[in-house]
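Colleague: what follows is a protein structure lacking sequence information:
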């Protein structure tokens, strides 16, 4: 006969509470910032990301605007 367990028996799941989340929040912000920075580094040369995201960043967006005259472009 099969017996079913009605509750989670693993203690590794733990409980989510404010104190526990407040303790790991700085680490989550640090790793989230590192993830966002690495995403920006790896996608900086992609034209679609340049026109969609990076050109719209205030003050720094002008770095990705292409001001090359049409006669100097290879197309």
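Modeller: Happy to help now that I have it. Owing to the predicted nature of the structure, the values given are computational and were not obtained by experimental measurement.
Colleague: CA atoms for contacts and neighbours, from now on please.
Modeller: Noted.
Colleague: any idea which helix is longest in this structure?
Modeller: In the chain, assigned by DSSP state H, the helix with the most residues is helix 18-43.
Colleague: I'd like the next helix or strand past that helix.
Modeller: Using DSSP states H and E, the helix or strand that follows helix 18-43 in sequence is helix 47-52.
Colleague: residue contacts, the residue nearest the centre of the chain?
Modeller: Centroid-nearest residue in the chain: residue 36, 3.8 Å away (criterion: Cα atoms, centre = their mean). Residue 36 makes no contacts at all, as judged by Cα atoms under 8 Å, 6 or more residues apart in numbering.
Colleague: and here is the other one:
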């Protein structure tokens, strides 16, 4: 009696199966968050980063708001 061979379709993304991606997702998420926080820490002195990103943080945003003195304003 011959055994019948059946094929199952196992989708992959760049050679990684769904189980491997789900197992690595939390670790990669933590590393990505740490890299993002580190990038903001290094880019903090740039005024555009202060105005566009850091000043809009919910609790800490007031630290980066720098009002311009009316005497220094050219208008």
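Modeller: Yep, it's here. Please read all numbers here as calculations on a predicted model, not as lab measurements.
Colleague: the second structure: matching residues for the longest helix of the first structure?
Modeller: Aligned by TM-score structural alignment, helix 18-43 of the first structure falls on residues 18-43 of the second structure.
Colleague: how much does that stretch stray from the first structure?
Modeller: Superposing on the first structure and averaging over aligned pairs (mean Cα distance after the TM-score superposition for the first structure), stretch 18-43 of the second structure comes out at 0.8 Å.
Colleague: quick check: buried residues in that stretch?
Modeller: Buried residues in stretch 18-43 of the second structure, defined by neighbour count with 16 or more other Cα atoms under 10 Å: residue 40.
Colleague: off-centre distance for it?
Modeller: Offset of stretch 18-43 of the second structure from its chain centre (Cα atoms, centre = their mean, to the nearest Å): 7 Å.
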